[in-house]
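S.K.: Have a look; sequence and predicted model below, questions after that.
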Amino acid sequence: MRVLILMGGYWPGHEATGPNQSLRQMCQAMCGTHEFLVLARDRPFGAAAPSAPSGSWIDQGFAKVRYTPVSATGPRDLRQVLRTTPSDVVWMNGFHDREFTLPTLLMRRLGLVPRAPAILSARGELAVGALGLKSPRKTAYQAVARGLRLLRDVWLHAASEEEAADISARAPAARGVFLARNVRRLVDPPLSRQLDAAPDDPLRIVVVGRIARVKNIDFAIRTLAHVKRAVALEIVGPVEETDYWRSCQSLIAQLPPHVRVRLVGAIPNAEIPERVAAADLFFSPTLGENFGHAIFEALSCAVPALISNRTPWKGLEAKTAGWDLPLGDPRLFAERIDALARLPATERLKWRAGARRVAERFVSGSDAVAATARMLEAAVAGAGERRTA
């Protein structure tokens, strides 16, 4: 089976981010029975120069990748690839993606490209928190999708039960909904400083992710204003929304002296596990995640997670792996931070072990590869209505 994947964010040097690692690991696990072709941007957002040559397919072993320039009118090669590259399935990524998803849906509707069986991964964009950001544009987008029936022959893909419910409640009418979890492998936890911290050393907290409103980093900073113990927060990730980061900086300036915050910024993806493993706590008060790749990677690195309850990762406290709390009162999060900070290093190791167990159980109990294969086969066959792969 030949699968054409439209994944704009898979530009050169960006392959190790969470969604792209999931894509890569899926292709590696299934390339013996499926042929994968990936069309992606040739550079990061806002970059003037390309990071790779465009216009030809590059064989990466597990998939062939083609990079394309993206202008205000969309990806240069998108229509050509859709018209001249035979595929059994076209797989789009990002429900509100304006660069690859929307042009593809419009060209299919207008008969400008073949209407091969199609899957669209929502990528968490139909969660309540995500829809609340830039809501006028998203409302208009969905009105167009409904009015033109852009999804009438497109299957929607959810990576969790929560996302499947979001899709069923809020997406325009589509062919059906598949549930197939993301394919992920365990990260080997790097050696980290677990017992070398002095009793008076600050608790080391790390936030990993792009600096954007949906990640709710301002809530993390507001939380630290209520923390009584000494803490040191590192924020790892690119500044995607400059105005939002300025507002975060204003909050940081008002924090008490026992709280330190440092923006690390974007770092090579290969360095992220080591940076995370060196922390005592991973913090993500996200407004919504369909999976939570950074959360999985933190747990895989044996770091307990303090997260919102808007992700599939639930019941962490009962598993001695962290906490998943409702957003609203940052003091609830601050109390958990202080509680962890009071523990001696030997007791914190129990939380590290619990975090690693959660990641191990997720991987050992996952049927993600088989479910993905079933989803692709069902899309080609046109079988079923609203269903789970």
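M.R.: Now that the structure is in, tell me what you want to look at.

S.K.: going forward, measure contacts and count neighbours with C-alpha atoms only.
M.R.: Noted.

S.K.: Which parts of the stretch 151-300 of the chain are helices?
M.R.: 161-170, 217-224, 242-253, 272-277, 293-300 (DSSP state H, counting those that start in this stretch).

S.K.: which stretch among those helices comes nearest residue 75?
M.R.: Of all the helices of the stretch 151-300 of the chain, it is helix 242-253 that lies closest to residue 75, at 24.9 Å by CA to CA.

S.K.: can you tell me how far residue 18 sits from residue 210?
M.R.: From residue 18 across to residue 210, the span is 12 Å (CA to CA, to the nearest Å).

S.K.: next, the one to line up against it:
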Amino acid sequence: MRLIHTMPDIGAEAAGPSYSVVRLCEALNTLQQETTLALIGSAGSNPFIKPFSRGFGPERLGCSPSMRRWLNQEIASCSVDIVHNHSLWMMPNVYPGWATKGAPIPYVVSPRGTLSQWAMRSGSGIKKAFWPLIQKPSIKHAACFHATAYSEYEDIRRIGFKQPITLIPNGIDLPVFSESLKARADSERTLLFLGRLHPVKGIDYLLQAWSQLQDVFPEWKLRIVGPEGDGQYLRHLKSISVQFDLKRVSFDAPLYGDSKFEAYRAADLYVLPSHSENFGMTVAEALASGTPAVVSKGAPWQGLEQKAAGWWPGVGEKPLVEALRSAMALPPEQLQAMGQNGRAWMEEEFAWSGVAKSMLDTYRWLLGRGDKPDYVLID
């Protein structure tokens, strides 16, 4: 089977879609499926990535005439079995829709969180015109949507799309550590946020919650790690720190690769207080590292409580305070046990080989080469 996947680019943080889409394509290639990932920018060391140069126009739109021409040629040749686009709101997410319209090639769309209520409300005014005039028409003929969680399935249906939706989570690579359990000094414990510093992440809630907890748990520190973007949101967060006279809070530069996983491993507890997430890759990374998590209901991680691997409070300051109070009061040994529950969960249900196999079975069904998988929802 020949597959073309598309996405705008690979972000510097190598997280979220920059990680999950690349790993999905790698896993599909491992299953002997000829998979090409087309995007703007550099291919790095990945031989299956086909990079294209950016053309003229606003950088935010990511115009690339060369990418558009290549997609048109490949689809016109009828040598492609499936075209699968990841994310929305940039021209590399529009070109595959234009190219497949009227072609006998199933088109699959993974919104990757871009259709959430928060995402649809946020952003520049350009979105209000881009959606009805360009983006929505380019995906109306999609044969199937892909959701990484049931909440994203609901987002897709709320927008009005009636096509089948394949419900397949992202996968995760389990890091290997030299020690079976975390070694920490009892005198210092760490609450970690690691991810993009962006308003959608709800870090302002976290800081406000910390102002109520810092004196109750003097042995704990809060570590916020991530890229600052244009710096505006980071300045806002630091102003909150000053306003509430926060103690033992650090804002650290982003971490990548092994250093990132060591940060998860060194923490007693991971926290993600997001307004909206279609998956929340950092949660999977933390759990794979053996660290329990407190994650808001803005992210689809209800399994945290079912698997005894963390807490799933409502969105906002008050529920976050209550969950963190419960979590931070537990002894290190109990949190470590919850972390091991989370790691076992990731190993059992989120291996990339299984994720790729599920996606491949979806493709086969779309092509009439197999039965409909149970995780493909048609209502």
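M.R.: Nice, I can see it. Because the structure is a prediction, the values reported are computed rather than measured.

S.K.: hmm, back to that, for residue 18 and residue 210 of the first structure, indicate the residue with more neighbours.
M.R.: More crowded of residue 18 of the first structure and residue 210, by other CA atoms under 10 Å: residue 18, with 21 against 18.

S.K.: Please report how far the nearest residue to that one once chain neighbours are set aside lies from residue 212 of the first structure.
M.R.: In space, and not counting its chain neighbours, residue 18 of the first structure is closest to residue 293: 4.8 Å by CA to CA, 6 or more residues apart in numbering. Using CA to CA, we find residue 293 of the first structure at a distance of 16 Å from residue 212 of the first structure.

S.K.: Repeat that for residue 347 of the first structure.
M.R.: Distance from residue 347 of the first structure to residue 212 of the first structure, by CA to CA: 34 Å.

S.K.: These two - which one has more neighbours?
M.R.: Between residue 347 of the first structure and residue 212, residue 212 has the larger neighbour count (other CA under 10 Å), namely 18 against 11.

S.K.: Run through who's touching the top helix by length along the first structure.
M.R.: Longest among the helix segments of the first structure by residue count, using DSSP state H, is helix 345-364. Helix 345-364 of the first structure is contacted from outside by 184-186, 194-195, 197, 280, 296, 299-305, 319-322, 340, using CA atoms under 8 Å, 6 or more residues apart in numbering.

S.K.: Toward the C-terminus, what is the element adjacent to it?
M.R.: For helix 345-364 of the first structure, the succeeding helix or strand toward the C-terminus, using DSSP states H and E, is helix 368-381.

S.K.: Can you provide the mean distance from that following helix to its aligned counterpart in the second structure?
M.R.: With mean CA distance after the TM-score superposition for the first structure, helix 368-381 of the first structure departs from the second structure by a mean of 2.3 Å once superposed.

S.K.: quick one: buried residues of that helix?
M.R.: Using 16 or more other CA atoms under 10 Å as the test for burial, helix 368-381 of the first structure gives 368-369, 371-380.

S.K.: measure the residue nearest to residue 65 of the second structure when sequence neighbours are not counted to residue 63 of the second structure for me?
M.R.: Counting by CA to CA, 6+ apart, residue 55 is the residue found nearest to residue 65 of the second structure once chain neighbours are left out, at 6.4 Å. Using CA to CA, we find residue 55 of the second structure at a distance of 5 Å from residue 63 of the second structure.

S.K.: all strands of the stretch 1-150 of the first structure, in order?
M.R.: With strands called from DSSP state E, counting those that start in this stretch, the stretch 1-150 of the first structure shows them at 2-6, 35-41, 57-59, 64-68, 70-71, 74-75, 89-93, 118-121.
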